[in-house]
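>>> fold the following.
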Amino acid sequence: MKNLKSIILGLALLITCGTVNAGTKTEGENLTKNYAINTYVDAMTRGKLSGLDEVLDRSVKFSMLRGKNMLSFNKKEMLNYLKKTGNVEQACTTSTRIVESNADLALIRVDMKFENFVRSNYLTVANTGNGWKITNVYSVFK
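Alright, predicted model coming up:
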């Protein structure tokens, strides 16, 4: 009788552990191309930073052409700036367009139309092996 109780308890424990692990997602499983793009747009236009760190590649480079000045930022600098200005919704109309896309790389244009200017962001999104991540952002103000 003790052996039967031990076996049943062991099976119950095994089933419980198996069920818990079945819900665990591996790194990069949710990192689709669309998820990366939508997360970036939410961060830049709505100030929602949830998931942004995950979709930015560790070596991502942000470049901005402002007039004749080229500004460059790395991931840490950009995330720190966005955290300081987080939860601010931009007064703009946003549109996205796929410029080029294949199985490994996509170039996406994100236009943010403000009252007096347009900020065009060109995102390079790459299939990194750990999901789709943003590897480069180039912004132009018109």
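
>>> could you use CA atoms for every contact and neighbour count after this?
Fine.

>>> enumerate every residue touching the residue nearest to the spatial centre of the chain.
Using C-alpha atoms, centre = their mean, the residue of the chain that lies closest to the mean C-alpha position is Val55, 2.8 Å off. By C-alpha atoms under 8 Å, 6 or more residues apart in numbering, Val55 lies in contact with 31, 36, 39-40, 132-134.

>>> tally of neighbours for Ile134?
With neighbours defined by other C-alpha atoms under 10 Å, the count for Ile134 comes to 27.

>>> could you also give me the structure for this second sequence? I'd like to compare it with the first:
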Amino acid sequence: MKTLTIKTILLAFVAIVGFSSLTKADDLKDRNIQYSVNSFVNKIKTGKSADLASILSEDVKFNMSRNGKIMTHGKKEELDFNKKNANVIQQCKVETATLVNTENYSLVKVSSIYEGFTREDFVTLIKTKNDWKITDVTTNFK
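A predicted model of the protein is given here:
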């Protein structure tokens, strides 16, 4: 009886481990994309950017259209700006919408809705070996 109980427990454990390893690649992809997007949104909403450096590619570009001019900066400038503005909480509602999602590419619109205007960030993510990195953020105001 004791052997049967041990075998049953062992079989149940193997079944659980086996089923958990059957997680779809798409589920894993979505979680990794979601982590990067959530970290970006957290930076916008709460000013907490501890994970920001890890989700940005080394050659990321931030493009902002203002008064008919396009202002562009890279990773170092973005991290410096966020360090200076750490923990600044924005009084806005943040919404995300996935516009394109393929095996190696995703385009997500992040809308920060303030009273009187909306800031839209179009965030491009590319799959690297182990995770998803933000490679481009284009900002528009409306």
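
>>> before we move on, the earlier item: wait, which of the contacts of Val55 of structure 1 is closest to Lys84 of structure 1?
Distance to Lys84 of structure 1 across the contacts of Val55 of structure 1 (C-alpha to C-alpha) is lowest for Tyr40, with 16.4 Å.

>>> right, and the closest one touches Glu54 too?
No - with contact taken as C-alpha atoms under 8 Å, Tyr40 of structure 1 and Glu54 are classed as non-touching, separated by 10.5 Å.

>>> those two - which one has more neighbours?
Tyr40 (24 against 17).

>>> show the contacting residues for that one.
Tyr40 of structure 1 touches 52, 55, counting by C-alpha under 8 Å, 6+ apart.

>>> assign it to helix, strand or coil.
The local conformation at Tyr40 of structure 1, judged by DSSP: H, G, I helix; E, B strand; the rest coil, is helix.

>>> what does it align to in structure 2?
Correspondence of Tyr40 of structure 1 to structure 2, assessed by TM-score structural alignment: Phe40.

>>> tell me which of the contacts of Val55 of structure 1 fall in strands.
132-134 (DSSP state E).

>>> just the element for Ser111 of structure 2, please.
Secondary structure from DSSP states H and E places Ser111 of structure 2 in strand 105-114.

>>> residue ranges for the strands of structure 1, please.
Taking DSSP E as the criterion, structure 1 contains strands spanning 56-66, 69-74, 93-101, 105-113, 118-127, 132-141.

>>> so how far is Ser20 of structure 2 from Ile6 of structure 2?
Counting by C-alpha to C-alpha, to the nearest Å, the gap from Ile6 of structure 2 to Ser20 of structure 2 is 21 Å.

>>> what about the counterpart of Asn102 of structure 1 in structure 2, how many neighbours?
Structural correspondence for Asn102 of structure 1 with respect to structure 2 (TM-score structural alignment): Thr102. Counted by other C-alpha under 10 Å, the residues lying close to Thr102 of structure 2 total 11.
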